[in-house]
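In: below is the sequence, then the predicted model.
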Amino acid sequence: MLALLALLVSGILFATLSQGSSITLRANAGCSFHLSTGGPAPFWVGQLPDGQARGGSDIRASTFTWFGDAFVDQQGRGCWWTPPSNTLQCDVNQQPAHGWDIPCNGIMTYNGQSTFYQCKTGDGDQVNLYLQSIGPQCQQVTLISDGCTDCQNSPGNGASAGPQPASTSSSSNTVPSVTPFTTSPSPPGSSSPTSPSGNAGPRPTALPPPAKDCSADLTNTFHYPSLLVPIDVANPDKAYGSSAYGQVSPNASTLFNFDFPAADAGKSCKVFFSLPSQSVLQSQQGSSYYFTGDGSVVFSRLGSAASAATTYNDIAQGRIGRNDLGALRLQPGNTYVIETFACPAGQGVSYMVAEPAGHDTCLIYYQEGAPVPVGLFVSTC
């Protein structure tokens, strides 16, 4: 398995929680699953070396990683229906096709479509998968996931809907998973946290100016988030609890809490977001992140601290106020200063990272510190 999406699959990662203090975590940034075809001749779905999805009795099952309403393969390639024939394939640097869903029965749908086609290739009993039939050599099938259903998001625990092959030819790591986010239409009456009408709710008070300017890195003392909480517009009243990952997508946003001890009295604080290049992160830490789209995000400071029970509607309906600090277009290899202020000793400050309406950023990363910081931090000096 390549290192491109090591953090998305099962890598051993190191996260610095505070200066001089680190822990080792084994985690998975997305729910893992296998696909099989449901029909007269069910097959596990594997791939050719170029990423094309293929079924067959001699095909080794691929492990895919769920990303809310899209998925990538075990090499981090985005899976989509390639034109003009609309063949299912996963390609390097390709944004995965959005619009997938895995209902409780495990039978996948794509924009509401649940019937697909497996078409003979002439290579033994191997078949390619298509969105529409391409001729008489095709037969209707369903695509069945063995995990990541709407009823649960743990690998391998999905309902076994319809006929499936007896066993997979490859193993899947059973590791903790991050909440999958959907990009279904917003529920009636809900508003997006990226653009709520009138920025409803109480706004945070301005923070005092800093005494001096800290560097936007980890060379000084710094604070790691004490809590990361994902929220989801498609499930506005659902509390997803704490996470080790930051996520931004058309529906997913992430909340961050920072706590400032009494020892920070008189110090300056600088909030910054670091997104190193993939090559630097892989070479120095052996980990990576998933990033597609134009990189547009909005940073906001919240009026009160988030908790593991905070939901999308707590923000959208103004139960927790917010103040937008500005939009950025993230690009790998850069660090972005979000805000500077006099450290509020003995208090906390919370932030939200979301996506502006109408954009297509998809970012999921493991929040980690030294030697290469990835995510949101506060430098103090």
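Out: That came in fine, so what should we check first? Numbering: from 1, shown residues only.

In: when you work out contacts or count neighbours from here on, use the C-alpha atoms and nothing else.
Out: Will do.

In: correct me, but S268 touches E339?
Out: No. The pair formed by S268 and E339 falls short of the contact definition of Cα atoms under 8 Å, at 11.0 Å.

In: more crowded one of those two?
Out: Comparing S268 with E339 by other Cα atoms under 10 Å, the one with more neighbours is S268, at 22 against 17.

In: got another one to weigh against that:
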Amino acid sequence: MIPPVLPTYNRAPLAFVKGAGSWLETGDGRRYLDLGAGIAVNALGHAAPELVAALTEQAQKLWHVSNVYTIPEQERLAAALVDRTFADTVFFTNSGTETAELAIKMARKFHHENGQPERIEFIAFEGAFHGRSTGAIAAAGSEKMVKGYGPLMPGFRQLPWGDAAAIREAITDRTCAVILEPIQGEGGIRPFPPALLKEIRALCDQTGTLLIFDEVQCGMGRTGRLFAHELSGVTPDIMMVAKGIGGGFPLGAVLATEHAAKAMSAGTHGSTYGGNPLACAVGLRVTEIVSEPAFLADVARKGAILRQGLESLVARHPETFTGVRGEGLMLGLHCTRAPADVVSAGYREGILTVAAADNVLRLLPALNIPDEDITEALSRLDKVAESLKAAA
């Protein structure tokens, strides 16, 4: 008999009733150190006082009016994002998946209005994750994402991750856009090499192809930069943002240059909820906090502490861990066994992590995690490795 909640998730046997900072608590009082942050969503931890205040203040004034009307909170957040990035304009959504749909539409509309309607092909990469809508799964192309959902949206081609020769051959004057995550999240915390990003940018410029960066997981301060592409010095034409931008409140955004967005006139896209006053009030406060240079420098510092500790963990437990990769507080532990086993062992030690592809365990803590919680996390991960070794 099917349950009231559609059974599409393999849920952990845990139910949390409250949280504070980097800690979550179950109804029976068990406390867990959260290194997943809702899959990189709770950028400032659980029940962040600054965000509670922003949400409460706005909730007492106005929740929703729809995009039929001007929304001052939306305009303030858009201006803040434009001021801090390459972008000239912003469209607000409720999720990362919705940003993928608009990015695809915007790119195709650009070429259509530019007199090249045949330019519909997107180049994407193995291991990518861009959401779960039909367009987003067509971009990812993996069997587990697309099986049973055909026919898929046409015009997507997946290349091997990091294969420079394949990219050079694939990009032509008929390509619509290249879409990629500067650091793959679901794919196993795999950063695109800066030199390769620079080459892709140059190839796009030479052929008139648009470049779309998916920073849904790696953006909003997670790497010690406001956005991960800043590490390479390469800027996109269109960028997808979500997860951390709302600090736990559903919010996404598509950022674009004026050039890339020039075909998106009134009526070409819309959203009933996207960018409502509640979401944008919280998003503005998140953006103000995480974009501060001192805050970003501290993310990088904390990331270095965590990485050093993880490297030591790898050295002590080579039977379980073989390496560390990633940037800032978006780190991955490569495992010798299925990462789901490590996640489950973590439950027993009171620590929460997230599995990814390529046998990688994702560590995505709150960006303001205290140093003492990093120390405690490393201690608990050490116990996880010890318990797995004892059970082997």
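Out: Cool, the structure landed. On a predicted model such as this, the values are computed, not experimentally measured, just so you know.

In: fetch the TM-score of the aligned pair.
Out: For these two chains in superposition, a TM-score of 0.26 is obtained (TM-score structural alignment, normalised by the length of the first structure); 171 aligned residues with a Cα RMSD of 7.1 Å.

In: figure out the helix or strand that T56 of the second structure lives in.
Out: Per DSSP states H and E, T56 of the second structure falls inside helix 49-59.

In: which parts of the helix or strand following that helix are buried?
Out: Counting by DSSP H and E, the element after helix 49-59 of the second structure in chain order, helix or strand, is helix 72-84. Applying a neighbour-count criterion of 16 or more other Cα atoms under 10 Å, one finds E73, Q74, L77, A78, A79, L81, V82 buried in helix 72-84 of the second structure.

In: tell me the helices and strands packed up against helix 72-84 of the second structure.
Out: strand 89-93, helix 277-290 (3 or more Cα pairs under 8 Å, 6 or more residues apart in numbering; DSSP states H and E).

In: one more pass at 10 Å, please.
Out: strand 89-93, strand 252-256, helix 277-290 (3 or more Cα pairs under 10 Å, 6 or more residues apart in numbering; DSSP states H and E).

In: can you point out the buried residues in the second one?
Out: Using 16+ other Cα under 10 Å as the burial criterion, the residues of strand 252-256 of the second structure that qualify are G252, A253, V254, L255, A256.

In: which one of the residues you listed is nearest to P293 of the second structure?
Out: Here the nearest of these to P293 of the second structure, counting by Cα to Cα, is L255; it sits at 21.0 Å.

In: the closest one touches T93, doesn't it?
Out: No. Here L255 of the second structure lies out of contact with T93, judged by Cα atoms under 10 Å, at a distance of 11.1 Å.

In: give me the common contacts of these two.
Out: Shared contacts of L255 of the second structure and T93, defined by Cα atoms under 10 Å, 6 or more residues apart in numbering, are found at T99, V241.

In: on that earlier part again, adding distance to A195 of the second structure, write the buried residues of strand 252-256 of the second structure out as JSON lines.
Out: Shown next, in JSON lines, are these (distance: Cα to Cα, whole Å):
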{"residue": "G252", "distance to A195 of the second structure": "29"}
{"residue": "A253", "distance to A195 of the second structure": "27"}
{"residue": "V254", "distance to A195 of the second structure": "25"}
{"residue": "L255", "distance to A195 of the second structure": "23"}
{"residue": "A256", "distance to A195 of the second structure": "23"}
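
In: closest to A281 of the second structure out of those?
Out: Nearest to A281 of the second structure among these: G252, at 13.0 Å, using Cα to Cα.

In: wait, isn't the closest one in contact with F92?
Out: Yes. Counting by Cα under 10 Å, F92 is a contact partner of G252 of the second structure at 5.7 Å.

In: I'd like the buried residues of helix 72-84 of the second structure as TSV, with distance to L331 of the second structure appended.
Out: Shown next, in TSV, are those (distance: Cα to Cα, whole Å):
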residue	distance to L331 of the second structure
E73	33
Q74	32
L77	28
A78	29
A79	31
L81	25
V82	28
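
In: tell me the one of those residues nearest G283 of the second structure?
Out: Nearest to G283 of the second structure among the buried residues of helix 72-84 of the second structure, with distances taken as Cα to Cα, is L77, at 6.9 Å.

In: got a list of what that closest one touches?
Out: Neighbouring residues of L77 of the second structure by Cα under 10 Å, 6+ apart: 83, 90, 92, 275, 279-288.

In: try it again at 6 Å.
Out: L284 (Cα atoms under 6 Å, 6 or more residues apart in numbering).

In: what's the most buried one of the helices and strands packed on helix 72-84 of the second structure?
Out: strand 252-256 (a mean of 27; mean count of other Cα atoms under 10 Å).

In: check which element follows that one along the chain.
Out: Sequence order places helix 258-261 as the next helix or strand after strand 252-256 of the second structure, per DSSP H and E.

In: let's verify S283 of the first structure: helix, strand, or coil?
Out: Three-state call for S283 of the first structure (DSSP: H, G, I helix; E, B strand; the rest coil): helix.

In: what's the burial count for it?
Out: By other Cα under 10 Å, neighbour count at S283 of the first structure equals 11.

In: before we move on, back to that, would CSV of the helices and strands packed on helix 72-84 of the second structure with distance to P339 of the second structure be doable?
Out: Output for these, formatted as CSV (distance: least, Cα to Cα, whole Å):
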stretch, distance to P339 of the second structure
strand 89-93, 32
strand 252-256, 29
helix 277-290, 30
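
In: so which of those is nearest A59 of the second structure?
Out: Here helix 277-290 is closest among those (Cα to Cα), at 6.5 Å.

In: list the buried residues in the next helix or strand after that closest one.
Out: Using DSSP H and E, the helix or strand that follows helix 277-290 of the second structure towards the C-terminus is helix 293-316. Under the neighbour-count criterion of 16+ other Cα under 10 Å, helix 293-316 of the second structure has 295-297, 299-303, 305-307, 309-311, 313-314 buried.

In: for A103 of the second structure, which of the helices and strands packed on helix 72-84 of the second structure is the nearest?
Out: A103 of the second structure lies closest to strand 252-256 among those, at 7.0 Å (Cα to Cα).

In: just want the angle from the closest one to helix 277-290.
Out: 70 degrees (axes from the mean of the first three to the mean of the last three Cα atoms, to 10 degrees).
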